[in-house]
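A.B. asks: the following block contains a protein sequence and its predicted model.
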Amino acid sequence: MIPLDDTPRVHVRAPGKINLFLEVGQVMDDGYHELATAFQAVSLYEDVWASESDDFTVAVHGAVDTSGVPLDERNLALRAAQLVARATEQSGGVHLEIRKGVPVAGGMGGGSADAAAAIVACDALWGTGLSTSQMHAIAARLGADVPFALQGGTAVGTGRGDELSPALARGRFEWVFVADAGGLSTPQVYTELDRHRERHRVDIAPAVRHPLVDPDVLHALRAGDPVRLAAVLRNDLQVAALNLRPELADLLELGERAGALAGIVSGSGPTVAFLCADSAAALDVRVALSATGHEALHAHGPVPGARVIPG
């Protein structure tokens, strides 16, 4: 049942993310790869409104293409709401309205941000008083990026990426994002990475057992220095994304020629992120990319994680 217009609603906003560094290790016994990553939450947001309902339903709209977003049990936000209800023995349902501002299937954690927002929204709507650790436990059941969308800021992730440690980041980092017309499946990209490593096993070193974030990444963040950070950006999934979408290599080159300090595929892609020296440089890069027909978005980080928006 869709709630009436005068039904009380809770509004929660959660950020998308960029992987500043992503080292992909060996496959663990559970079938997942061990990871070491440095996350930064950025100012492209997912907005979720939760209102009481007889059932669990979701509606999706937004400034980005939402045609690929599922509205059934595959929707992470819907699954998050159901997990909160079961954990708190809540008898009713919830209707979620999602306004998306993060590119869909673009490697920026938009679905994970929806799930994090749904956890916070349902807890506030139902007054269930979940602790931070309880929310984190629910989030971890939904995927590696969901706990970070709850926390926000900048953090190091290990294990599957869901074991988080806050990282100090001074200042503000300016980014320009270009979303590709079609998404990439995260499992597809990991599978291609495994195939790439197998094809080139004679030429490249084997995957490490216990990946680590490069200390130079953390030093650059603490210094608030985008030039130093640009020199150490890394994403092991980038080679797989480029194998699947070779045209992304041209886009990376285009952004760097336009003045970006560095470009990197965001997460599993195909969104490409360009780190810029300051907001003026980011505007120049965004204008240059837009002039070539790309939809470019300017954002900054770090920003807070999922939080209730008053009123």
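C.D. replies: That came through fine. Keep in mind that this is a model prediction, so the values were computed, not measured.
A.B. asks: alpha carbons only for contacts and neighbour counts from here, please
C.D. replies: Noted.
A.B. asks: distance of residue 243 from residue 112?
C.D. replies: According to C-alpha to C-alpha, to the nearest Å, residue 243 stands 25 Å off from residue 112.
A.B. asks: those two: which has the busier surroundings?
C.D. replies: Here residue 243 and residue 112 are compared on neighbour count by other C-alpha atoms under 10 Å; more neighbours surround residue 112, at 29 against 15.
A.B. asks: list the contacts of the closest residue to the more buried one other than its chain neighbours.
C.D. replies: Nearest residue to residue 112 in three dimensions, chain neighbours excluded: residue 146, at 4.6 Å (C-alpha to C-alpha, 6 or more residues apart in numbering). Listed by C-alpha atoms under 8 Å, 6 or more residues apart in numbering, the contact set of residue 146 reads 109, 112-113, 115-116, 139-140, 162.
A.B. asks: mind doing that once more with 7 Å?
C.D. replies: Residues in contact with residue 146, defined by C-alpha atoms under 7 Å, 6 or more residues apart in numbering, are 112-113, 115-116, 139-140.
A.B. asks: number of nearby residues for residue 84?
C.D. replies: Neighbours of residue 84 under the rule other C-alpha under 10 Å: 23.
A.B. asks: just confirm it is within a helix.
C.D. replies: Yes: assessed with DSSP: H, G, I helix; E, B strand; the rest coil, residue 84 lies in a helix.
A.B. asks: then this one, side by side with the first:
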Amino acid sequence: MSLVADLPGVRVRAPGKINVFLAVGGRHDDGYHELATAFQAVSLYEDVYATHADDFTITVTGTVDLTGVPQDDSNLALKAARLLAAETGYRGGVHLDIRKEVPVAGGMGGGSADAAAALVACDALWGTGLGSAQLQALGARLGADVPFSVMGGTAIGTGRGDALNPALARGRFHWVVVPNADGMSTPRTYAELDEARGDAEVPDPAVPVEVLQALRSGDARQLAEALHNDLQAPALRLRPDLREILELGEAQGALAGIVSGSGPTIAFLVENRADGTALESRMAMAGYDAVCVYGPVHGARLV
């Protein structure tokens, strides 16, 4: 048995994400949509502590509202651990202690980050020795955002969002994230988009060159002009209150705001850290929770 496998426990940290661009194509027969997206991993993290156990168990704590987070076999992180064990022939179990910072059901991929962290943690704890590419492939079987949570950084996603290509992003982009206590259902947001489109023909989605150029330049103002999310309009129809947050943040100094993924979290792009701190304070004075984050950051890794 390897030295790593003899460790009493390991800790892995995985980031939340912001979709700086998201185009949604037509709906497939399996219910999924063709996507073209630009992911950026940001400095809002999930920590997973994995320890040896005879069975597969989980506890969840955190700084965010945990309502709706399963603490049984339906939890995505526990599914990830079981999948890795089944694929590698590992006969033991694991206890996962998850500590959450990413808003729940907020469009920032918190559950996917948990699953990615669980894959990396169990791989280290059990000494199964899979590489990042193999863990990403397993992650794709759990959810479309899981492979990116393993990879981190900045990437272009196609297919269901799980076919990834790293994208060059210079420097650091600063964001102010405004979560919302009332989570949103991703399937419901997609259904609202489909309903609005009706029978209209939807072109194949693609990430425009302007987005890639903005990321490569490291210019926040250029990126602000390129932000886009096809799910934003349906999210705002389902939750009109989010429009007030978007308008307030932009009026208070953000370069641009965007609904993160399927919502309801709002992400505001700012020019620098000082502007982020100022906007965070102004949003707090208006009664909203807000937190400054930056990206890109690493994917799931041992700490």
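C.D. replies: Received, thanks. Predicted model only: the values in this text are computed from it and were never measured.
A.B. asks: and the two most separated of the contacts of residue 146 of the first structure?
C.D. replies: The most widely separated members of the contacts of residue 146 of the first structure, counting by C-alpha to C-alpha, are 113 and 140 (12.5 Å).
A.B. asks: what secondary structure does the closest residue to residue 137 of the second structure other than its chain neighbours sit in?
C.D. replies: Computed as C-alpha to C-alpha, 6+ apart, the closest residue to residue 137 of the second structure that is not its neighbour in sequence is residue 147, at 6.9 Å. Following three-state DSSP, the label given to residue 147 of the second structure is helix.
A.B. asks: wait, what's in contact with residue 147 of the second structure?
C.D. replies: Counting by C-alpha under 7 Å, 6+ apart, residue 147 of the second structure has contacts 136-137, 139-140, 162.
A.B. asks: who touches the longest helix along the first structure?
C.D. replies: In the first structure, taking DSSP state H as the definition, the longest helix is helix 110-126. Here helix 110-126 of the first structure makes contact (C-alpha under 7 Å, 6+ apart) with 10-16, 46, 48, 50, 76-77, 80-81, 84, 102-104, 129-130, 135, 139, 145-146, 149-150, 306.
A.B. asks: following it, which helix or strand comes up?
C.D. replies: Next in sequence after helix 110-126 of the first structure, counting helices and strands by DSSP states H and E, comes helix 132-140.
A.B. asks: where along the stretch 101-250 of the second structure do the helices fall?
C.D. replies: 110-126, 132-140, 146-151, 186-197, 209-217, 220-226, 232-238, 241-251 (DSSP state H, counting those that start in this stretch).
A.B. asks: quick one: closest of those to residue 39 of the second structure.
C.D. replies: Nearest of these (C-alpha to C-alpha): helix 146-151, 7.7 Å.
A.B. asks: so how far is that closest one from its chain's centroid?
C.D. replies: Centroid separation for helix 146-151 of the second structure versus its chain: 9 Å, with C-alpha atoms, centre = their mean, to the nearest Å.
A.B. asks: quick check: that helix compared with the first structure, mean distance?
C.D. replies: On superposition with the first structure, the mean distance recorded for helix 146-151 of the second structure (mean C-alpha distance after the TM-score superposition for the first structure) is 0.2 Å.
A.B. asks: how about the most centrally placed residue in the second structure: what's its closest non-neighbour residue?
C.D. replies: Nearest residue to the geometric centre of the second structure (C-alpha atoms, centre = their mean): residue 109, 2.7 Å. Distances taken as C-alpha to C-alpha, 6+ apart put residue 16 closest to residue 109 of the second structure, at 5.5 Å, once the chain neighbours are dropped.
A.B. asks: same question for residue 280 of the second structure.
C.D. replies: Closest residue to residue 280 of the second structure apart from its sequence neighbours, by C-alpha to C-alpha, 6+ apart: residue 290 at 5.4 Å.
A.B. asks: and the equivalent of the one you found over in the first structure, how many neighbours does it have?
C.D. replies: Residue mapping for residue 290 of the second structure onto the first structure gives residue 296, with TM-score structural alignment as the criterion. Neighbours of residue 296 of the first structure under the rule other C-alpha under 10 Å: 21.
A.B. asks: quick one: residues contacting residue 296 of the first structure.
C.D. replies: Here residue 296 of the first structure is in contact with 176-178, 286, 289-290 (C-alpha under 7 Å, 6+ apart).
A.B. asks: and what of residue 302 of the second structure?
C.D. replies: With contacts defined as C-alpha under 7 Å, 6+ apart, the neighbours of residue 302 of the second structure are 11-13.
A.B. asks: let's see 10 Å
C.D. replies: 10-14, 47-49, 117, 120-121, 124 (C-alpha atoms under 10 Å, 6 or more residues apart in numbering).
A.B. asks: coming back round to it: what do residue 113 and residue 140 of the first structure both touch?
C.D. replies: 146-148.
A.B. asks: correct me, but residue 240 of the first structure touches residue 187?
C.D. replies: No: between residue 240 of the first structure and residue 187 there is no contact under C-alpha atoms under 10 Å: 11.1 Å.
A.B. asks: give me the common contacts of those two.
C.D. replies: Common contact partners of residue 240 of the first structure and residue 187 (C-alpha under 10 Å, 6+ apart): 193, 268.
A.B. asks: between the two, which is the more surrounded one?
C.D. replies: A direct count of neighbours by other C-alpha under 10 Å for residue 240 of the first structure and residue 187 places residue 240 higher, at 23 against 11.
A.B. asks: give the contact list for the closest residue in space to that one that isn't next to it in sequence.
C.D. replies: Leaving aside its sequence neighbours, residue 240 of the first structure sits nearest to residue 193 (C-alpha to C-alpha, 6+ apart; 4.9 Å). Neighbouring residues of residue 193 of the first structure by C-alpha under 10 Å, 6+ apart: 24, 187, 199, 236-241, 243.
A.B. asks: what do we get in the second structure for residue 193 of the first structure?
C.D. replies: When the second structure is aligned by TM-score structural alignment, residue 193 of the first structure is paired with residue 193.
A.B. asks: what distance do you get for its match to residue 185 of the second structure?
C.D. replies: Here residue 193 of the second structure is placed at a distance of 13 Å from residue 185 of the second structure (C-alpha to C-alpha).
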